[in-house]
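Enquirer: Here is the input, now give the coordinates:
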Amino acid sequence: MAGIMLQGTGSDVGKSVLVAGLCRALANRGYAVLPFKPQNMSNNAAVTADGGEIGRAQALHALAARAEPHVDMNPVLLKPQADRTSQLIVHGKVRGTMGSSNFREGRRNLLPDVIASYRRLAARSDIVVVEGAGSPAEINLRDGDIANMGFARAANIPVILVGDIDRGGVIASLVGTRTVLDPADAAMIRGFIINKFRGDPALFADGYAAIEELSHWRGYGLVPWLADAVRLPSEDAVVLEKGRNISTERKLIVCPILPRIANFDDLDPLKQEPDVDLVMIPPGIAIPAEATLIILPGSKATIADMTAIREQGWDIDIRAHHRRGGAIFGICGGYQMLGNRITDPLGIEGAAGRITGLGLLNVDTILADDKSLRQVSGRALDQDFTGYEMHMGQTLGPDTAHPFAHFPDGRRDGAIDASGTVMGTYCHGIFASTELRRALLNGIGARSAGLDHGVMVDAALDDIAQSLEQCLDIDAMIALARENRS
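Expert: This next block holds a predicted model:
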């Protein structure tokens, strides 16, 4: 087996984009490459063909590798909830919750599951590209670790450390990581990559050499700022506040950033549309009265996020928008919030309870422990679409007599109010369907460019791979990975 692992000096240093680009570069060279992330913590998730659940970033990595997403690519997924616990997903299925009281021991017990997944992937590939989580420099989390050095040492896989020069202090972050690591952990690191460099690479030649001298690691390259990365789905919620400039010449679509927002990459296809501005509304900011469409996104903790909507006063903004005849679209948890009531009798999201919704759809939701996970295709707004379902609970009521979507097996999904301005669905990923997106935008008076979102993402992966071919010593990285062959 052959494998290589990218770890970072911190979160958001660009590991995920580099793994995607490296997977595509290796696939373009003819290698059978597969991605792997031992543990991910994210409420952005994807559904595999066999009905499992993995991090959305690992689904993107599978696309980059030209492979079918599989639960082994992300054997442990933690989805943060409202009560300081996380839903634990192992091999694509719910296996309870993890919190501060059982976090360390719980992770340690999952290492056999992680290693088993990695070995299965390695057995059917030429090379596995592994992404770490956070940073190995967080030595306070080392005990029981399965995401970084705990996995690397158990799998005996070489590590390349990624540093982000754009945030500053990259020399200290790389050399300092070596300083704080246990010597056995530090021995797993065989080199480094400098990421997000702007300007003339010659200006950092001395700094690059200093890192090699002080760390005793070799450098594998200096990666420029990859502008094409903006065309990829966003993995982390921290990027949500980086929106476009608002123009009075375009239709304004807004989405409030909920505390437990989930699967916000649903909105990515709208970013490519030149006739609309998609603006994410952070806490403390009112929903603009100029909005044409309000989208309520998915949520990992619907009741808690409904409470947050009221605390922010967004419920007042949403109802005022509705009185003005504005369009409102709810996805999954957002669909549930549009209804009359949300009840959690079993305490699925935390403490058992009930909350009043926005009352814009005449439906009620009861949360249950049976999780619906399936890829779907159907018809909505008189257009064909594909997507996936990922939700817990059932929504019923008079407005479901006017469903948003119909499936070939006769099932129906979602609801539309009598005015046709309020819609809700449990289907994620539907805006990537070109004709459905066009129909939605036409409904708010906006034109669609008719671009294929999937084609755009695939082209971005090729462009990023080409950039990495020019700036990284990929031949040397392949040779390093093969040292792990057994």
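Enquirer: Every contact and neighbour count from this point should use C-alpha atoms.
Expert: Noted.
Enquirer: Next secondary structure after the helix ranked longest in the chain?
Expert: In the chain, ranked by residue count with DSSP state H as the criterion, the top helix is helix 103-123. Later in the chain than helix 103-123, the nearest helix or strand by DSSP states H and E is strand 127-131.
Enquirer: Which neighbouring elements make contact with that next one?
Expert: Identification of packing neighbours for strand 127-131 by 3 or more C-alpha pairs under 8 Å, 6 or more residues apart in numbering; DSSP states H and E yields strand 3-8, helix 15-28, strand 33-36.
Enquirer: I'd like the distance from that strand to the chain centre, please.
Expert: Strand 127-131 sits 18 Å away from the centroid of its parent chain (C-alpha atoms, centre = their mean, to the nearest Å).
Enquirer: Compute the inter-axis angle for it and helix 103-123.
Expert: Compare the direction of strand 127-131 with that of helix 103-123 by axes from the mean of the first three to the mean of the last three C-alpha atoms, to 10 degrees and you get 160 degrees.
Enquirer: one more, for comparison:
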Amino acid sequence: MARAIMLQGTGSDVGKSVLVAGLCRMAKRRGFDVRPFKPQNMSNNAAIAAMPGGGDEMGEIGRAQWLQALACGVAPSVDMNPVLIKPESDMGAQLVVQGRSRGSARARDYQRSKGALIGPVLESFERLRKEADLVIVEGAGSPAEINLRARDIANMGFATQADVPVVLVGDIDRGGVIAALAGTHLILSDEDRRMIVGYIVNKFRGDLSLFDDGIAAIGRFTGWPSFGVVPWLADASRLPPEDSVTLARRTSHLPAKLKVAVPMLSRIANFDDLDPLSAEPEVEVVFVPPGERLPRDAGLIVLPGSKSTIGDLAFLRRQGWDEDLKAHHARGGRIVGLCGGYQMLGRSVDDPEGFEGEAGRFEGLGLLDVETVMQPQKALREVEAFSPRHGVALSGYEIHIGRTEGADCARPVAMIGDRPDGATSSDGLVTGTYLHGLFGSDAFRARFLREFGIETGGTNYRAQVEQALDNIAMQLEEHLDCDALLAAAR
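Expert: Below you'll find the predicted structure:
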């Protein structure tokens, strides 16, 4: 039975996901058979993972746990993230339990009923413990949200039931880290406070010794030992992001041969599809926030995935982005739609049974001669394919509902065996596909960028991610007492 330790945060976006990935790689480099685990995740960045018991059936987990599995050197499984919440609106979300969708729920209803999910959470956790030496667990949000404690399955509710010691992570970059750590200590119950074995201060910029007095102050207020102060990890920007709140910070403003504009849809999903393009030195990827127009100097506009195609189609129109897309196309600009973005590019999206909300038929952008009909069956599969246009193999994954057909499907983006996927407009300027991750295929990306006059020089995107994980692991070895962290696991 594996030992386990859990990282919880003083708040959201304190860097837990990156730290867990780095610690997983650190443990792997030390020879541990290690697994990541996150009881509950809220993200529209989903990945494909194996279901328990083997076989070909696939399920969904958060993209961060996919990355952490990569850091461990193992295949992802749905047990690594047994509860995934995929927001569809401000008030509701799709609930995925152990890889399978359980339909949609309003936020209030979920908060009332989520305590019952501790069973599947503990079941998945125990399966992971049986196949590894060490499990590194990531919390969600913060244990300081004591108003949610009664039915909690993501932080102390899980830690106390599974008897997993907790390391608290504070983010010094946002300011107030002493108050955040001391305040968390103050408001936790005695039972929850006893679970914490120490803390980490994350995202420090500058001379680490300047925080020695801060460490002393935290010790006086809490009595907790420090496992160390982690500097700002530049390599973290080379890893796929988990949360859309980071997108504006990831936008590059360096001059490049090709500017790629990506509208930040309200339910944007799987936006790490763009990371391989961002990694190219001659490509600038700009995520355009609501209220701003799509830049006229963009050579390529990518409509990303969405958890709510119909809702985001209306959102896109409210920003005036539909007119920007049509003007871009009229100037001879290229457009690529990925998954939900592909569906939006067609003539219509028909949702006869109201899977995304109100039933009906909705007008699309009309830039592809295709129509989409939403269906209950979700496509969940990894894909090996071939690009007829570029003459190279590519790989990716599908995670969508809906069937898209029309005249432009006669010019597919990819052939998956003898099954065509995607569509291309008659002028060749607009393409759409259900394949996520295709830009991660180095040969495809090289041929694609060559059409814009860019020679990539054989960039190996996966190797860059692996190197970033190694670099982060080495920095954690340098700045954290990793021996003490591992010793605290039980």
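Enquirer: Could you tell me the TM-score of the two chains?
Expert: The TM-score (TM-score structural alignment, normalised by the length of the first structure) is 0.97; 480 aligned residues with a C-alpha RMSD of 1.0 Å.
Enquirer: so which of the helices and strands packed on strand 127-131 of the first structure comes closest to residue 469 of the first structure?
Expert: Closest to residue 469 of the first structure of these, according to C-alpha to C-alpha: helix 15-28, at 7.0 Å.
Enquirer: Any chance you could list what contacts that closest one?
Expert: Residues from elsewhere that reach helix 15-28 of the first structure (C-alpha atoms under 8 Å, 6 or more residues apart in numbering): 6-8, 32-35, 57, 60-61, 64-66, 129-132, 162, 229, 461-462, 464-466, 468-469.
Enquirer: Likewise for stretch 189-205 of the second structure?
Expert: 14-15, 156, 159-160, 163-173, 177, 185, 224-233, 488.
Enquirer: 6 Å - rerun?
Expert: Stretch 189-205 of the second structure is contacted from outside by 165-173, 224-232, using C-alpha atoms under 6 Å, 6 or more residues apart in numbering.
Enquirer: Just give me the match in the first structure for residue 241 of the second structure.
Expert: In the first structure, residue 241 of the second structure lines up with residue 234, judged by TM-score structural alignment.
Enquirer: Would you check the span in the first structure matched by stretch 451-470 of the second structure?
Expert: Alignment of stretch 451-470 of the second structure against the first structure: residues 443-462, by TM-score structural alignment.
Enquirer: so how far does that stretch reach from one end to the other?
Expert: From its first residue to its last, stretch 443-462 of the first structure covers 34 Å (C-alpha to C-alpha, to the nearest Å).
Enquirer: Stretch 469-489 of the second structure now?
Expert: 22 Å.
Enquirer: Show me the contact partners of that stretch.
Expert: 3, 4, 5, 22, 25, 26, 227, 228, 230.
Enquirer: Columns distance to residue 129 of the second structure and neighbour count on top of those, output as TSV?
Expert: Formatted as TSV, the contacts of stretch 469-489 of the second structure follow (distance: C-alpha to C-alpha, whole Å; neighbours: other C-alpha atoms under 10 Å):
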residue	distance to residue 129 of the second structure	neighbour count
3	7	18
4	8	26
5	12	22
22	20	26
25	18	28
26	18	25
227	24	21
228	27	19
230	28	22
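Enquirer: Run the chain-centre distance for the lengthiest strand in the second structure.
Expert: Assignment by DSSP state E gives strand 371-387 as the longest strand of the second structure. Computed by C-alpha atoms, centre = their mean, the chain-centroid distance of strand 371-387 of the second structure equals 20 Å.
Enquirer: after superposition, how close is the helix or strand following that strand to the first structure?
Expert: Scanning forward in sequence from strand 371-387 of the second structure by DSSP H and E, the next helix or strand is strand 392-405. Taking mean C-alpha distance after the TM-score superposition for the first structure, the mean distance separating strand 392-405 of the second structure from the aligned residues in the first structure is 0.5 Å.
Enquirer: Residue range in the first structure corresponding to strand 392-405 of the second structure, please.
Expert: The alignment of strand 392-405 of the second structure onto the first structure (TM-score structural alignment) spans residues 383-396.
Enquirer: Ok, stretch 264-281 of the second structure next?
Expert: Counting by TM-score structural alignment, stretch 264-281 of the second structure pairs with residues 257-274 of the first structure.
Enquirer: What is the end-to-end distance of that stretch?
Expert: Distance across stretch 257-274 of the first structure, first residue to last, is 22 Å (C-alpha to C-alpha).
Enquirer: which other residues reach it?
Expert: With contact meaning C-alpha under 6 Å, 6+ apart, stretch 257-274 of the first structure is reached by 43, 44, 233, 281, 282, 298, 299, 300, 429, 432, 453.
Enquirer: what about 7 Å?
Expert: The contact list for stretch 257-274 of the first structure, computed with C-alpha atoms under 7 Å, 6 or more residues apart in numbering, reads 43-45, 81, 233-234, 278, 280-283, 297-301, 305, 428-429, 431-432, 448-449, 453.
Enquirer: Buried ones only from those residues, please, as a PyMOL command.
Expert: To isolate the buried members of those in PyMOL, using 16 or more other C-alpha atoms under 10 Å:
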select buried, resi 43+44+45+81+233+234+278+280+281+282+283+297+298+299+300+301+305+428+429+431+432+448+453
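Enquirer: In strands only, show me the contacts of stretch 257-274 of the first structure.
Expert: Per DSSP E, these map to strands at 45, 278, 280, 281, 298, 299, 428.
Enquirer: my read: the second one touches residue 251, true?
Expert: No. At 8.6 Å, residue 278 of the first structure does not count as touching residue 251 under the criterion of C-alpha atoms under 7 Å.
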